[in-house]
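[1] Have a look at this prediction, sequence included:
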Amino acid sequence: MLSSLVLAATLATAPAPRAAASAKTLVHVPKVDALTGLAAFLERAGQHAALLRPSAWRTELHPFLAVDPTRPQSLSELGLDPAGPATVSMRNDGRVSCMRVADAKVFQAKAAEAITAAGGAEAKPTTRGGVTTVHADRDMGGSMGYAMKGKEVCAFGAIERGGADLLEESVRLVGKAPARDARLGKVPGVAFVVSGNTVVGLDGTANALQVEGVTTKLQLPVFQARGTSPYAAMNSEGLLSSRASISPMGVFQTVDTMRSTLQVLCPTCPKEQMVSMAKAVTKQLTGHMLVNMDHVQVRGSLRAMSTRFFAVRQAVAAEVKDVAAVKAALAPLGKLPDVLVLEDGWKLPLKGGNVFVRIKGKQLVLGNEESVTQATLAALTETGTKTEHPVDFAVDPKRVARGLAQISLTDILADELLAALFAASSELGPLLARSERITGWMDAAPGGAHRVSLTWPLPPQ
């Protein structure tokens, strides 16, 4: 309760963003000198992922001045206030960066030097209605400049020459007090990124990155109210371990998706019978589920559904209400071609591998690799534990890096998604291989959105 009040008070007093109209993406920092912890993490992470190095994006904070968040003194040297806010608005026609001025004369001198060095024609400041403006076209195309009133300054960089719209927008932004953005009050952080209905708050230290966000872009089942889960106390050292509590509709969607996938891998399985079994099992599930992804082992082209399904060696557990009813619903599995009936379930031979359906106590487990299925069964308990969030997860970044490294060149050239994963592997793979286990949680948010939080730790220095 106390932490919530502190957060609310902090957000209430934080400077509001001077956000440009029509901004596609907004980056807001309430206090630039508060970025030192986050910058320290990025400095360490950047040793293994060049994209994260502060030196790689410090020029993005201002259209023509190099602002170094790792060194607040650099802002003072530019005549800017390191204790003030910074807001960067990304638009289709360019960007606007608003900050607070500490020394107007120093800022104007540094701005004139930077504009000239960037190829901008010399332009003298003009003052009208208390607003000082500078506007210069670049020899290589585009334009830049700023509008300053009192201690507030908004600088712009336009893609096209002229840049009248961005200059006008800069004048408007310094001319009145900024309006509070309710989206920024949804998450904690020292820096915020807003894009559409997604807002992300960032904070960190030299040893860990903290990310919390709210978004409507996640295609996830509807979560149900928190309760007692049989999986809350379980620990896994695999690639991904996730405990979830989902609504009846979410259970139906999850089971039907799995049924559809198995149907593709088993074209000879009677569809009506598979649908009937899925519906019967769905009625007996409580909504508490566990996903245990152990490792990645690619055999063949990932363009094939069978290869994708068996690439991640995993098992899924679900709590059932009536064990006898579930066994009766799944009994027809024993009559399918080549199915092996086990003491506690069934082994289904499919294209690309085997699927195991097994029951232990009130737990139904489905896995695509025998050892992972057995390990999941062995870890199950009948003791429930109260949960704080509908979804908790833990990721082994080292196993993620090894998995991404298995994407083949032919798959990269033929599939955009796999090409994106390969790009992520190339950029983040070395960092993932040197990171500690990433943990996080998810919760429901108003308007059908999801709230996500994760902690990305690095080895202690």
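    Looks like it came in fine.
[2] going forward, measure contacts and count neighbours with C-alpha atoms only.
    Will do.
[3] Helices of the stretch 301-450 of the chain, start to end?
    Taking DSSP state H, counting those that start in this stretch as the test, the helices found in the stretch 301-450 of the chain are 305-311, 323-330, 370-379, 397-404, 409-414, 416-432.
[4] Give the other helices and strands that the third one contacts.
    Helix 370-379 makes packing contacts with strand 312-320, strand 353-360, strand 363-367 when contacts are defined by 3 or more C-alpha pairs under 8 Å, 6 or more residues apart in numbering; DSSP states H and E.
[5] Provide the contact partners of the second one at residue level.
    It refers to strand 353-360. For strand 353-360, contacts defined as C-alpha atoms under 8 Å, 6 or more residues apart in numbering pick out 310, 344-349, 364-370, 373, 377.
[6] Which two of those have the greatest separation?
    Maximum pairwise distance in those, criterion C-alpha to C-alpha, is 22.3 Å, between Phe310 and Asp344.
[7] These two: which is more packed in?
    Counting neighbours by other C-alpha atoms under 10 Å for Phe310 and for Asp344 shows that Phe310 has the greater number, 22 against 11.
[8] also this one, for the comparison:
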Amino acid sequence: MLSFVLATTLAAAPAPRATTASGTVVHIPRLDALKGVTAFMDRAGQNAALMRPVVWFAELHPYLSLDPSQPETLTRAGIDPTGPITVSQRSTGRISCTRLTDPKAFQERAAAMLESAGSKAEVKPTTSGGVTTVSVPRESGGQAGYALKGQEACAFASSGGGFVDDGQGQVLLKEASRLVSKAPKADARLAQLPGVAYVLMPERGMVVGVDGSGSELRLEGTATELPLPPFQTAGTSPYGAMKPEGMLVSRARVAPSGVAQAVGGVRASIQQVCPACPPAQVSAVARAVAERLTGNVLMVVDSVRSRPNLRTPEGRFFAPRQALAAEVTDTAAMKAALAPLAKFPGARTLEDGYALNVQGGSVFVRLKGRHLVLGNDEAVAQSLVTGLPQEGAKLPHAVDFTVDPKRLSRGLNQVSLMDVVSQQELAAIFAVGLELGPLLANSERISGWLDSTSGGAHRFSSTWTLPASP
């Protein structure tokens, strides 16, 4: 029975014609099934040029212009608009494999494009062992061409070498020839994910299925290399019934074996903004706290402070106004575990905990019943303390999250050009804010979930929602 199920799964699984040693692979089982994703990109592209379909379609082929939303652009190039396409991105270039309806038309269109690229060599196909190949130098450097056998074609373009042939063009030609010479193997991982397109990142152990509509973009995937602790299975959380608002709200059920890892990340952040705090004692408190947590956690990032100083570690720590709540196993034992904080430099004793005055602000540690609350903003921490529910509720997944895209857009706008000049790692955040900020400001919500699976892997899902009406 098991072998029958496995055989059925493999029979239904997409089969990417992907090259080895790829950094990223994009596989689309049917080019004509992208209408929903294209509809979302069309709307999103009105506020973010990066999201426009034309930008992404330009990456489908090394030198042909293809637009799946206009099937005639495919048929003119001899490509089957109902067939698959697999794009393999390597450090040395790109290979795109397609199914053909008219091999002659494909060869003619490919020859015209290769000649227009400025090649001084004649575009002359050669055939050996049933595989027809073309490889010519490009004026911009590198090699380009294709391998064709029957109804299958794999086109390539190498990216290195400049005006000197570095041999990578021949490597890609050999790989393209191999790909058209044998049927691709079915990938059962893709059959387990919903989607009309799939993105594979082998080095990260990640596979993502993509689908969409005019108002939603949906991603669901699996990953083996996420830097996350293990999580418990779905179950009751003391924060399950809460509906807190914020730029980011996330609830999680961390597995007992992952609690120390999660607390360790918080400890490292506090130690960084409180260099005067004795490291041995900080670590001792962190260990004692971790031993008294159930693993149920709630994280709330309310917003980003106006004009934060992002050029220092403490400035980046206090930039997001945030707090987290964690369920404790024993209130009295947790109170004893926190007692050493009273002797830390800059510590103030509060009615229900402590405040640590550190570089850039204050860290608040409060204990309310069976909940430990830690925050870097007094108002956010207090709001979380007063909003803690009396009863819990079941969570369908180990982790869930919601993002308010409008607050996120405002937060990204707090990163200035001068911040980037002073702190290069902020460049990516600045670029995201510049490119996607207007789209986020006109989006409704971003939400998702994550579960642990066998072998330390994770399964995740995310949905980006635009307003129902443009």
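    Cool, the structure landed. The shown structure was predicted, so the numbers you read here are calculated from the model rather than taken from an experiment.
[9] The longest strand belonging to structure 2 against structure 1, how far on average?
    When structure 2 is parsed with DSSP state E, its longest strand is strand 293-304. With mean C-alpha distance after the TM-score superposition for structure 1, strand 293-304 of structure 2 departs from structure 1 by a mean of 0.5 Å once superposed.
[10] residue in structure 2 matching Ala378 of structure 1?
    Residue pairing (TM-score structural alignment): Ala378 of structure 1 is matched to Thr386 of structure 2.
[11] can you check Leu167 of structure 1 too?
    When structure 2 is aligned by TM-score structural alignment, Leu167 of structure 1 is paired with Leu173.
[12] Contacts for the one helix or strand its match maps to next, please.
    Assigning secondary structure by DSSP states H and E places Leu173 of structure 2 in helix 168-181. If you take C-alpha under 8 Å, 6+ apart as the criterion, helix 168-181 of structure 2 is touched by 17-19, 92-93, 95, 131, 133, 135, 142-149, 152-158, 160-161.
[13] need the contact list for Gly238 of structure 1.
    With C-alpha under 8 Å, 6+ apart, Gly238 of structure 1 has these contacts: 292-295, 395-396, 399.
[14] Report the separation between it and Ala375 of structure 1.
    As judged by C-alpha to C-alpha, to the nearest Å, Gly238 of structure 1 and Ala375 of structure 1 stand 11 Å apart.
[15] before we move on, what about Leu220 of structure 1?
    26 Å.
[16] and if you look at Met148 of structure 1?
    When Met148 of structure 1 is compared with Ala375 of structure 1 (using C-alpha to C-alpha), they lie 64 Å apart.
[17] Who has more neighbours out of the two?
    Remark: of Met148 of structure 1 and Ala375, Met148 carries more neighbours, 26 against 14, as counted by other C-alpha under 10 Å.
[18] Check the secondary structure at that one for me.
    Classification of Met148 of structure 1 by DSSP: H, G, I helix; E, B strand; the rest coil places it in strand.
[19] I'd assumed Cys154 was in contact with it.
    Yes. With contact defined as C-alpha atoms under 8 Å, Met148 of structure 1 counts as touching Cys154 (6.5 Å).
[20] so stretch 244-259 of structure 2 aligns onto which residues of structure 1?
    Counting by TM-score structural alignment, stretch 244-259 of structure 2 sits on residues 236-251 of structure 1.
[21] Buried residues in stretch 347-364 of structure 2, which are they?
    Of all the residues in stretch 347-364 of structure 2, those buried under the rule 16 or more other C-alpha atoms under 10 Å are 347-348, 353-360, 362-364.
[22] would you turn the residues you listed into CSV with distance to Thr233 of structure 2?
    Formatted as CSV, those follow (distance: C-alpha to C-alpha, whole Å):
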residue, distance to Thr233 of structure 2
Ala347, 38
Arg348, 38
Gly353, 31
Tyr354, 33
Ala355, 34
Leu356, 35
Asn357, 38
Val358, 37
Gln359, 39
Gly360, 38
Ser362, 35
Val363, 31
Phe364, 30
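[23] Just give the nearest non-adjacent residue to Pro53 of structure 2, would you?
    Leaving aside its chain neighbours, Pro53 of structure 2 sits nearest to Met41 (5.7 Å; criterion: C-alpha to C-alpha, 6 or more residues apart in numbering).
[24] Now the one you found: which helix or strand?
    Using DSSP H and E, Met41 of structure 2 falls in helix 35-44.
[25] which other residues reach that helix?
    51-53, 69, 210-217, 439, 470.
[26] Neighbour-wise, which one of those leads?
    Glu216 leads the contacts of helix 35-44 of structure 2 on contacts (other C-alpha under 10 Å) with 24 neighbours.
[27] dump the residue contacts of that residue.
    Taking C-alpha under 8 Å, 6+ apart as the test, what Glu216 of structure 2 contacts is 40, 463-466.
[28] mind redoing it with 6 Å?
    464-465 (C-alpha atoms under 6 Å, 6 or more residues apart in numbering).
[29] What strand or helix carries the residue lying closest to Leu38 of structure 1 once chain neighbours are set aside?
    Distance criterion C-alpha to C-alpha, 6+ apart; nearest residue to Leu38 of structure 1, sequence neighbours excluded, is Gly204 at 4.3 Å. Per DSSP H and E, Gly204 of structure 1 falls inside strand 198-205.
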